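Trainee: Coordinates only, no sequence provided:
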């Protein structure tokens, strides 16, 4: 390789490294921008109930079953949805099976978690007393 070829190769490698770094930064920003759930609706499409999950950026996703819904949600999404459902049904009762199912399932998931944390804390405190 001639010195000119080596210089051109170094320049290409530097440019590629800059492009890679820019792409990495863009991916980090995209991953860090999680759009929270702000509302939900139960909609009827072709005589079937669908869960319509609405996010803060006005996008939505339709789910045909609660299982597919759970598979596509992470813990933060479920916590956001639980807060919404809890707020809605703190003053009223569910009017259809889908709302009731959502309320009962999320309540079971999160209240069991709270009871588990309380149980562990009480046990930890009891162990501290023994020592």
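Mentor: Arrived safely, thanks for sending. Predicted, not measured: the structure shown is a model, and the values here were computed from it.

Trainee: For the rest of this, base every contact and every neighbour count on C-alpha atoms.
Mentor: Will do.

Trainee: Now stretch 98-114: buried residues?
Mentor: If you call a residue buried by 16 or more other Cα atoms under 10 Å, then stretch 98-114 has these buried ones: 98, 99, 102, 103, 106.

Trainee: same check, this time on stretch 45-59
Mentor: 49, 50, 51, 52, 53, 54, 55.

Trainee: gap between the fourth one and residue 107?
Mentor: Yep, that's residue 52 we're talking about. Residue 52 sits 19 Å away from residue 107, going by Cα to Cα, to the nearest Å.

Trainee: before we move on, the earlier item: quick one: the buried residues of stretch 45-59 as CSV, columns for distance to residue 117 too.
Mentor: Below are the buried residues of stretch 45-59 laid out as CSV (distance: Cα to Cα, whole Å):
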residue, distance to residue 117
49, 34
50, 33
51, 30
52, 31
53, 29
54, 30
55, 29
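
Trainee: Next one for the comparison:
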């Protein structure tokens, strides 16, 4: 009813106080008919835009994702350039990204990426131990994250810290 009162030619409640009921009813009916005609036109336009497809038919929808997740990690290597060493992370599409520091890798990875990398590193060093320094660092960092143990230095040091706030 509020919608129809708004459409009553801009009258305010004070303007309607002095009018008799029949006159107000007539104004309301005109506004109601006008609103109904506008609603019917809008409904007709929407029906033109819609196409009903029976359940038996297969429907293919081309959807464009709003956020594109980078492809899963499939491999990793230690890449060396002179004295510098980098973690080279290779994704399923063949693209790779290089990181010098593990913490930089953490900033651009989500949990799924870290779990995948951990599984790959764990599979590689299942029966052997890492020999290269960067391999050892990566293995230890991931192991500490996914297999916390009381005797690990990181967790042992946590007991010595006091939380201030």
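Mentor: All right, it came through fine. As the structure is a prediction and not an experimental result, all values here were calculated from the model.

Trainee: now, among the buried residues of stretch 98-114 of structure 1, which is nearest to residue 75 of structure 1?
Mentor: Nearest to residue 75 of structure 1 among those is residue 106, at 11.5 Å by Cα to Cα.

Trainee: Tell me who's in contact with the closest one.
Mentor: By Cα atoms under 8 Å, 6 or more residues apart in numbering, the contact list for residue 106 of structure 1 reads residue 82.

Trainee: what's the counterpart of it in structure 2?
Mentor: Aligned against structure 2 by TM-score structural alignment, residue 106 of structure 1 finds its counterpart in residue 142.

Trainee: pretty sure that match belongs to a helix, no?
Mentor: Yes - checked against DSSP: H, G, I helix; E, B strand; the rest coil, residue 142 of structure 2 lies within a helix.

Trainee: thinking again about what came up before, biggest separation within the buried residues of stretch 98-114 of structure 1, which pair?
Mentor: Counting by Cα to Cα, the most remote pair of the buried residues of stretch 98-114 of structure 1 is 98 and 106, 12.1 Å apart.

Trainee: What strand or helix carries residue 91 of structure 1?
Mentor: Under the criterion DSSP states H and E, no helix or strand holds residue 91 of structure 1.

Trainee: and the gap between whatever residue of structure 1 lines up with residue 132 of structure 2 and residue 85 of structure 1?
Mentor: Mapped onto structure 1 by TM-score structural alignment, residue 132 of structure 2 lines up with residue 96. Residue 96 of structure 1 sits at a distance of 14 Å from residue 85 of structure 1 (criterion: Cα to Cα).

Trainee: quick revisit: which of the buried residues of stretch 98-114 of structure 1 fall in helices?
Mentor: 98, 99, 102, 103, 106 (DSSP state H).

Trainee: Pick the one among those closest to residue 90 of structure 1.
Mentor: Closest approach between those and residue 90 of structure 1, by Cα to Cα: residue 103, at 10.5 Å.
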